[in-house]
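> predicted model, plus sequence, below.
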Amino acid sequence: MSVAPIVKNVADITPHFIGENRTVKLAVLAGPADGSGTTVVFEIWEPGGSQPDNSHEESTETFIVLQGTATAYSDEHTAELVPGQVIVLPEGSVHHIVNTSATERLYTITVMANDGGFSDLITTGPVAEFDAADLAVLSGVLV
């Protein structure tokens, strides 16, 4: 017997913050709760926003930059990011990304296999809200 695909509407996707960090909103688009072995996340960094250092022991993390500019730090390496670029962070690397704009948000799509509970960490965090700018970028991605 086949399994039906899952289709989500933008209105049904809820962004969250992780812990006390209120500079990055994350919204799980697909993940283990959907029966997927791959987690896909829409991430929004406020101007100047960043994640804390983090690491995923069993997962490569891939970011697709949709809008904005950033600096990615991975172990002792740095990379400047602009729209249209993809950065692949190796499993086990200690990394974080900083939105380098003082005025514009950074938007990415993040893809991880074997996320080690990352999607659960996101969805159990404090609920955030999309605004019109976020929805415009997300809708453009999903159309």
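Good, I have the coordinates. Residues are numbered from 1 along each chain as shown.
> make it CA atoms for all contacts and neighbour counts henceforth
Fine.
> now do the strands in the chain.
Ranges of strands in the chain, per DSSP state E, are 16-18, 21-30, 38-45, 61-67, 70-74, 77-81, 86-89, 95-99, 106-113.
> can you put the ones you listed in a markdown table and add mean neighbour count and distance to Glu129?
Below are the strands of the chain laid out as a markdown table (neighbours: other Cα atoms under 10 Å; distance: least, Cα to Cα, whole Å):
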| stretch | mean neighbour count | distance to Glu129 |
| --- | --- | --- |
| strand 16-18 | 21 | 8 |
| strand 21-30 | 21 | 8 |
| strand 38-45 | 23 | 11 |
| strand 61-67 | 20 | 19 |
| strand 70-74 | 20 | 22 |
| strand 77-81 | 14 | 25 |
| strand 86-89 | 16 | 26 |
| strand 95-99 | 22 | 19 |
| strand 106-113 | 22 | 15 |
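> dump those strands into JSON lines; add distance to Ser2 as well.
Formatted as JSON lines, the strands of the chain follow (distance: least, Cα to Cα, whole Å):
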{"stretch": "strand 16-18", "distance to Ser2": "32"}
{"stretch": "strand 21-30", "distance to Ser2": "19"}
{"stretch": "strand 38-45", "distance to Ser2": "19"}
{"stretch": "strand 61-67", "distance to Ser2": "29"}
{"stretch": "strand 70-74", "distance to Ser2": "41"}
{"stretch": "strand 77-81", "distance to Ser2": "40"}
{"stretch": "strand 86-89", "distance to Ser2": "33"}
{"stretch": "strand 95-99", "distance to Ser2": "39"}
{"stretch": "strand 106-113", "distance to Ser2": "23"}
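> also this one, for the comparison:
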Amino acid sequence: MSGAPPVVRRLSELPAYLISPQDTVRLAELAGPDHGSSTSVFLEIWEPGGAQPINSHEDSAEIFIVLAGQAQAHSDDDTVELTAGDVLILQPGSEHRIINTSETDRLYTITVMANDGGFAKLVTDGTPVELTAEDIAMLVRPSGVPS
């Protein structure tokens, strides 16, 4: 037993980040190394038409759970279409990027990396931006609203 207390983070209190100021994808770190986990979990939000640059994670698969929106994922020489309810698993070392193919709606994913490899620090060293009420509503249903 580690004796460490549980960590509770409130989505309404979390900042999001742009890795680079000109990026069109915001990331909110839900859990990661600073919270006692070698696995990092993010809420990622692509603006309409937004994309992240080609990137790779040598030591970790990256898993995207699509909550809302539509996208095209490129991984090495493969391209797949994504929509809400899809789970995308990108293999360690793959060169990949995801493009929000909608010109009007945001793309939302929960992203999981089992071996962070410094990615959470890269994110949180970026430019802080706010999560909107719409962003938070992707994960939190207001009290009294039926499921």
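Sure, I can see it. Just so it is clear, the model here is predicted, and its values are computed rather than measured.
> list the contacts of Leu138 of structure 1.
Shown in contact with Leu138 of structure 1 (Cα atoms under 8 Å, 6 or more residues apart in numbering): 10, 42.
> ok, it to Glu91 of structure 1 distance?
For Leu138 of structure 1, the distance to Glu91 of structure 1 equals 27 Å [Cα to Cα, to the nearest Å].
> can you say which of the strands of structure 1 is nearest to Ala128 of structure 1?
When the strands of structure 1 are compared for distance to Ala128 of structure 1 using Cα to Cα, the nearest one is strand 16-18, at 4.8 Å.
> looking at the strands of structure 1, spot the one closest to Val10 of structure 1.
Short answer: strand 21-30, nearest of these by Cα to Cα, at 9.1 Å.
> outside of the closest one, which residues touch it?
Contacts to strand 21-30 of structure 1, defined as Cα under 8 Å, 6+ apart, come from residues 13-18, 36, 38-46, 48-51, 119, 122-123, 128.
> if we ignore the residues flanking it in sequence, what's nearest the most centrally placed residue in structure 2?
With distances taken as Cα atoms, centre = their mean, Glu44 lies nearest the centre of structure 2, 3.0 Å away. Residue nearest to Glu44 of structure 2 in three dimensions, not counting chain neighbours: Leu27, with 4.5 Å by Cα to Cα, 6 or more residues apart in numbering.
> follow-up on the earlier one: the residue nearest to the centre of structure 2 contacts Arg106, doesn't it?
No - with contacts defined as Cα atoms under 8 Å, Glu44 of structure 2 does not count as touching Arg106, sitting 10.1 Å away.
> just give me the longest helix of structure 1.
Among the segments of structure 1 that qualify as a helix by DSSP state H, the longest is helix 132-142.
> and that helix, what's buried?
Across helix 132-142 of structure 1, burial judged by 16 or more other Cα atoms under 10 Å covers 134, 137-138.
> also stretch 41-58 of structure 1?
Result for stretch 41-58 of structure 1 [16+ other Cα under 10 Å]: buried residues 41-51, 55-56.
> neighbouring contacts of stretch 87-97 of structure 1?
50-64, 70-75.
> distance of the spatially closest residue to Pro53 of structure 2 that is not a sequence neighbour relative to Glu44 of structure 2?
Nearest non-adjacent residue to Pro53 of structure 2, counting by Cα to Cα, 6+ apart: Arg97, 6.1 Å away. According to Cα to Cα, Arg97 of structure 2 stands 13 Å off from Glu44 of structure 2.
> identify the contacts common to these two.
Residues touching both Arg97 of structure 2 and Glu44 by Cα under 8 Å, 6+ apart: none at all.
> ends of stretch 19-28 of structure 2, what's the gap?
One end of stretch 19-28 of structure 2 sits 11 Å from the other (Cα to Cα).
> ignore what I typed, I meant stretch 109-128 of structure 1.
With Cα to Cα as the measure, stretch 109-128 of structure 1 spans 17 Å from end to end.
> same deal with stretch 36-50 of structure 2?
Stretch 36-50 of structure 2: ends 31 Å apart by Cα to Cα.
> ok, now stretch 92-109 of structure 2?
Terminal-residue distance, stretch 92-109 of structure 2 (Cα to Cα): 19 Å.
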